[in-house]
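K.L.:
Okay, structure incoming, though there's no sequence with it:
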């Protein structure tokens, strides 16, 4: 779901002040109360939420949203605290990568994916012809996001986005997404209550955030509207368009599993900078499936579980998948699922499941310690990301360790001991 990067377009600021009574009058029909107006006493939070919704109107009007569309969008919409509670659950950033990838590659998901790929073959072929995106990658995204359209989400997108924007989760991001949702409703691609999706506002069969819908959604089958909710063709075409416009390179693989030769001298640069396939082949790097490396193209080593786990050579197309969702676990799950659906054999190497995985608190402590030592582990958030892996590699290389970027308990204890 293309919603991890903050892509909300800039909107004109300037909030109009409304008192409670005028907000109710101006937003006629926005809030439906069971009790008569004379006896209902809104809570302070209800009042604040209504004031927040009212403050959106000047910005929505600037974007071309009509008053009728605005009022219909917010009719009956109230703040949902359960939506806000969901912000603490993000499996692709907290679960061990082998658990996440294992779920992605569940046999029943693979089987359904192969059936769906056959049924949608003409649209997948058209997407490849027009946008250059592999059918496998499109199937991987479709499968991970909604199980090929079976679970697109049932949350009211306007309510979800309004609830998240009201509490300023991720700053102005969800407010801007909400304004984008209003422009979609104004353009008539979907009705307000039919605009459903995930708790975070990701919509349709491949889970577009409203800003991504505005920028990338296409009417792929010529049906007259962009329908990523119930139209598989539009969902496939829109996803391919997203990837193409974010830099997908035609005829370049996302990457593949590799094996390193004995005595391979690993350097931080091997994971930080792409090198020609030919130069890596000259150093003894081979594909795990026995196929030759492509004759052209560049790649860098990616070791999500260190040297003891599967090792991949990834290209810039892997980064394009991450434009859809910034999690490396997600991107790897998409890529591997797509490969298996397309007839690949799956992983060759095993995951190092025996080793204890760092808890979020242990990761946070590691980030703090590395920062104090002069490294840049990124935000201290308890999640393993590119910045932390890079900091770990630099520490490992500086201390004579193979720089695979993987932080286990042994490495943590070494750092704690000041070694």
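P.N.:
Thanks, I have it. Quick caveat: nothing in here was measured; it's all calculated off a predicted structure. Numbering: from 1, shown residues only.
K.L.:
For the rest of this, base every contact and every neighbour count on C-alpha atoms.
P.N.:
Fine.
K.L.:
The stretch 151-300 of the chain: strands as residue ranges?
P.N.:
Assigned by DSSP state E, counting those that start in this stretch, the strands in the stretch 151-300 of the chain fall at 155-156, 196-197, 255-259, 275-276, 286-287, 298-302.
K.L.:
how about TSV for those, with distance to residue 170 and mean neighbour count added?
P.N.:
Formatted as TSV, the entries for those read as follows, by distance: least, C-alpha to C-alpha, whole Å; neighbours: other C-alpha atoms under 10 Å:
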stretch	distance to residue 170	mean neighbour count
strand 155-156	19	20
strand 196-197	19	24
strand 255-259	32	22
strand 275-276	36	16
strand 286-287	41	20
strand 298-302	29	23
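K.L.:
wait, isn't residue 338 in contact with residue 139?
P.N.:
Yes - in this structure residue 338 lies within contact range of residue 139 using C-alpha atoms under 8 Å: 5.7 Å.
K.L.:
Can you pull the residues that touch both of these two?
P.N.:
Contact criterion C-alpha atoms under 8 Å, 6 or more residues apart in numbering; no residue bridges residue 338 and residue 139 by contacting each.
K.L.:
A further structure is provided below for comparison with the first:
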């Protein structure tokens, strides 16, 4: 059987299964590029029928003749595991994110005053979102993270069956952003999934909530901090943010068995024995609240109110909303947790985590950035070191591991 016959039969099978031959056959880039170029040409009619001018479409795709292989890889390898609560929060609410947030609060105070006045969303929540989404804009400087939004979304629409509908919708929205003139195609940059700017808006959300806060005629969330923060504030306000209210409270659990599920007034939670962990009174006992135990009964507990659910309209995750709330409180100077997360090791400071990464690098085990964030690369390096030392391979960024590294 010839190679051409095998290829033909495989192509028929893949086509019947709704799969892209161009991506599944190891036939070289020319073959794959032809399939992608055909998709781009055929999608033009869809975009034009949705209100995108043909000229804008052609300009946006000028020079884009192949899918982005890194986008394909990231789409295929997104982790589907649940990190422990302490792992999630330690990488987001830490000394550096708090200190930088306070510095940004001072630097951008005049604009934050105006945004807070116009939208009623407190500045500390906006700063926390900025930190969570782009590390106060630092990721926008990274060529290994930022890429063409048009190419990324076209790649997903063409190659990723699971995300194809999302990607097509977002691609049309991205092309309409170019059509408005808010940004040009060379600067329409974003994440592999199309999230854009300092506050990481997908194109449809940008269209719905984008704000020209600085008054220069463009809604520029890529280069204008006022525009980016005001856009985030607009999203929260339009989704029901309650001005002057908090997101929730850390609480102390009463003794006993099961706790009620669902929402009820804080006054009723108080009747069950719930109190604020810091000993202060609740601000408004008529607010309806829901109990959250992200780390189980052994970790900190929270009663969350309306603004918590509004933050989840930004990212529909309890952990995300809680991290925003906790970081906002820290930036504002309200203090951190009374009851810390229940970790199976001794916690490191942010600077000690950077030292840990640096020492792992010196041992040839880690080749990432010394950013104090313990991701999969850092954990793998820790496990390799633990294996070398005959220790239990946990991957935990612990004081115990750092002390071993200091001895070597």
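P.N.:
That came in fine, so what should we check first? Remember, it's a predicted structure, so these values are computed and weren't measured experimentally.
K.L.:
what's the TM between chain one and chain two?
P.N.:
Between these two chains, after superposing, the TM-score reads 0.73 (TM-score structural alignment, normalised by the length of the second structure); 311 aligned residues with a C-alpha RMSD of 1.9 Å.
K.L.:
for the first structure, what's the longest helix?
P.N.:
helix 44-62 (DSSP state H).
K.L.:
other SSEs contacting it?
P.N.:
With contacts defined as 3 or more C-alpha pairs under 8 Å, 6 or more residues apart in numbering; DSSP states H and E, helix 44-62 of the first structure has these neighbours: helix 20-26, helix 67-74, helix 157-166, helix 173-187.
K.L.:
at 6 Å instead, please
P.N.:
If contacts are counted by 3 or more C-alpha pairs under 6 Å, 6 or more residues apart in numbering; DSSP states H and E, helix 44-62 of the first structure sits against no helix or strand.
K.L.:
For residue 162 of the first structure, see how far away the spatially most central residue of the first structure is.
P.N.:
For the first structure, the residue whose C-alpha lies nearest the mean C-alpha position (C-alpha atoms, centre = their mean) is residue 325; its distance is 2.2 Å. Using C-alpha to C-alpha, to the nearest Å, residue 325 of the first structure is found at 22 Å from residue 162 of the first structure.
K.L.:
How about residue 274 of the first structure?
P.N.:
Between residue 274 of the first structure and residue 162 of the first structure the computed distance is 41 Å (C-alpha to C-alpha).
K.L.:
These two: who's more crowded?
P.N.:
A direct count of neighbours by other C-alpha atoms under 10 Å for residue 274 of the first structure and residue 162 places residue 162 higher, at 27 against 18.
K.L.:
Just give the number of residues close to residue 305 of the first structure.
P.N.:
Look at residue 305 of the first structure: counted by other C-alpha under 10 Å, it has 21 neighbours.
K.L.:
What's the match for it in the second structure?
P.N.:
Using TM-score structural alignment to pair residues, one finds that residue 305 of the first structure aligns to residue 295 in the second structure.
K.L.:
Assign a three-state SS to that match, would you?
P.N.:
coil (DSSP: H, G, I helix; E, B strand; the rest coil).
K.L.:
dump the residue contacts of it.
P.N.:
The contact partners of residue 295 of the second structure, by C-alpha atoms under 6 Å, 6 or more residues apart in numbering, come to residue 85.
K.L.:
at 8 Å what do you get?
P.N.:
Residues in contact with residue 295 of the second structure, defined by C-alpha under 8 Å, 6+ apart, are 84, 85, 86, 341, 342.
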